[in-house]
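A.B. asks: Got a predicted structure plus its sequence, pasted below:
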Amino acid sequence: MDVRIEQGDITQCRVDAIVNAANSSLMGGGGVDGAIHRAGGPQILAVCRELRASRFPDGLPTGQAVATPAGELPARWVIHTVGPVYGRGDGSLLDSCYRSSLEVADEIGARTLAFPLISAGVYGWPKQDAIERALRTLGSTPTEATEATLVLFDRATYDLALEVQQSVD
């Protein structure tokens, strides 16, 4: 699979699936999660409510993933995954977010994906470690996906990711 790094707005990505760094409630929130819910419109929230009422009454567990339609986003699907809060979970849970998202992508037939840097915002995961884990996990997980793009919102994180990518390759 081709793993790329881009700077930009993940809600504008024209891919099969956009991965959402969700909170366990699946009801939207701040950061990437809020942006995806706002841009995707009410259809995403409606399906998330159904998921909470049926499959995930206690919320989506950390490290797992689930798909919903993308609503008004320029993608077909949103894959929601809950990253660990730094200091409350180990790195294997963060790795699991990427692996689980790829597993869900394979289940729904998504071949091109856009990922945010999971847990590196309000969840406080150190950005360098988050980037290393994202690139390593995306690059080593068997999948039918053909392309995964790590979409970074700000220039400083994008520049750091380019540096990290050279050391991971």
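C.D. replies: Arrived safely, thanks for sending. Residues are numbered from 1 along each chain as shown.
A.B. asks: okay, CA-based contacts and neighbour counts for the rest of this
C.D. replies: OK.
A.B. asks: In the chain, spot the helix with the most residues.
C.D. replies: helix 91-108 (DSSP state H).
A.B. asks: which of the residues in that helix are buried?
C.D. replies: Of the residues in helix 91-108, 91, 93-105 count as buried by neighbour count, 16 or more other Cα atoms under 10 Å.
A.B. asks: mind listing the strands for this structure?
C.D. replies: 2-7, 17-22, 65-69, 77-82, 112-115, 147-152 (DSSP state E).
A.B. asks: alright, now check it against this:
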Amino acid sequence: MAGEHLQVVHGDITRMEVDAIVNAANSGLLGGGGVDGAIHGAGGPAIMAACREIRERQGGCPTGEAVITTGGLLPAPYVIHAVGPVWRGGGENEDALLASAYRNSIRLAAEHRLRTLAFPNISTGVYGFPRERAADIAIAAVRQALAEADTIEQVTFVCFDDENYRLYRERLGAFGGL
């Protein structure tokens, strides 16, 4: 990506006016709590219908992978459902799986020629991934994937809570990303 543009905002990802928002999904793709439930709720039944079609075709979405659906009623026309790992202490490849979820989201966005993308803090809620570690992995994985995604002009990390917002501001400020 020429002239890297990473930013962080404090807010609600369901209100982002971007080409696609990323959902911190579970492998079943049928909604859940946290950001997953908020996206399904705000986006309406079209997102669930598209997720059901994917489930019928491929049986869900494995951890570390991502799939794309309509955005339904959301301002974003697409939702990329990325499945991050449940934190089990760090000995079960969690870091690599989390990085893969971010990289596969960027890959899907590039394949669909999308320009703007917004990420939540994948796996840091009920999945229990340590927030500082997750932020470092997210930023590094996105930067790596953007090197091969020339259509993407802007990536926004959307933090719902104060702690993640501060973490991402610190990390991106240290890297000159803001």
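C.D. replies: All right, it came through fine. These numbers come from a predicted model, not from an experiment.
A.B. asks: Quantify their similarity with the TM-score.
C.D. replies: Laid over one another, the chains give 0.94 as their TM-score (TM-score structural alignment, normalised by the length of structure 1), with 167 aligned residues with a Cα RMSD of 1.1 Å.
A.B. asks: So what does residue 155 of structure 1 match up with in structure 2?
C.D. replies: When structure 2 is aligned by TM-score structural alignment, residue 155 of structure 1 is paired with residue 162.
A.B. asks: who touches that match in this structure?
C.D. replies: residue 10 (Cα atoms under 8 Å, 6 or more residues apart in numbering).
A.B. asks: Look up how far residue 153 of structure 2 lies from the closest residue to residue 149 of structure 2 other than its chain neighbours.
C.D. replies: In this structure, residue 149 of structure 2 finds its nearest non-sequential neighbour in residue 110, 5.4 Å apart by Cα to Cα, 6 or more residues apart in numbering. As judged by Cα to Cα, to the nearest Å, residue 110 of structure 2 and residue 153 of structure 2 stand 10 Å apart.
A.B. asks: Same question for residue 44 of structure 2.
C.D. replies: 28 Å.
A.B. asks: try residue 19 of structure 2
C.D. replies: Separation of residue 19 of structure 2 from residue 153 of structure 2 (Cα to Cα): 11 Å.
A.B. asks: Find residues that contact each of those two.
C.D. replies: 115-116.
A.B. asks: State the span of structure 2 onto which the longest helix of structure 1 is aligned.
C.D. replies: With TM-score structural alignment as the criterion, helix 91-108 of structure 1 aligns to 95-112.
A.B. asks: And for that stretch, what's in contact with it?
C.D. replies: Contacts of stretch 95-112 of structure 2 (Cα under 8 Å, 6+ apart): 20, 22, 63-68, 80-85, 115, 117, 122-123, 134, 137-138, 141-142, 144-146, 149-152.
A.B. asks: neighbour-wise, which of residue 19 and residue 153 of structure 2 wins?
C.D. replies: Between residue 19 of structure 2 and residue 153, counted using other Cα atoms under 10 Å, the more crowded position is residue 19 (21 against 17).
A.B. asks: counterpart of that one in structure 1?
C.D. replies: Checking TM-score structural alignment: residue 19 of structure 2 goes with residue 16.
A.B. asks: List the contacts of that match.
C.D. replies: Residue 16 of structure 1 is in contact with 75-77, 110-113, counting by Cα under 8 Å, 6+ apart.
A.B. asks: any chance of these in a markdown table, plus neighbour count?
C.D. replies: As requested, these are exported to a markdown table (neighbours: other Cα atoms under 10 Å):
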| residue | neighbour count |
| --- | --- |
| 75 | 22 |
| 76 | 16 |
| 77 | 22 |
| 110 | 23 |
| 111 | 18 |
| 112 | 20 |
| 113 | 27 |
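A.B. asks: Closest one of those to residue 33 of structure 1?
C.D. replies: Proximity of the contacts of residue 16 of structure 1 to residue 33 of structure 1 (Cα to Cα) peaks at residue 77, which lies at 14.1 Å.
A.B. asks: which residue lines up with that closest one in structure 2?
C.D. replies: Aligned partner of residue 77 of structure 1 by TM-score structural alignment: residue 78.
A.B. asks: Is it correct that that match is in contact with residue 47?
C.D. replies: No. Judged on Cα atoms under 8 Å, residue 78 of structure 2 makes no contact with residue 47 at a distance of 9.2 Å.
A.B. asks: got any residues that touch both of the two?
C.D. replies: Residues touching both residue 78 of structure 2 and residue 47 (Cα under 8 Å, 6+ apart) are 69-72.
A.B. asks: Looking at these, which two lie furthest apart in space?
C.D. replies: Longest span within those, Cα to Cα: 69 and 72, 8.6 Å.
A.B. asks: what's the overlap in contacts for these two?
C.D. replies: The contact lists of residue 69 of structure 2 and residue 72 share 47, 78, where a contact means Cα under 8 Å, 6+ apart.
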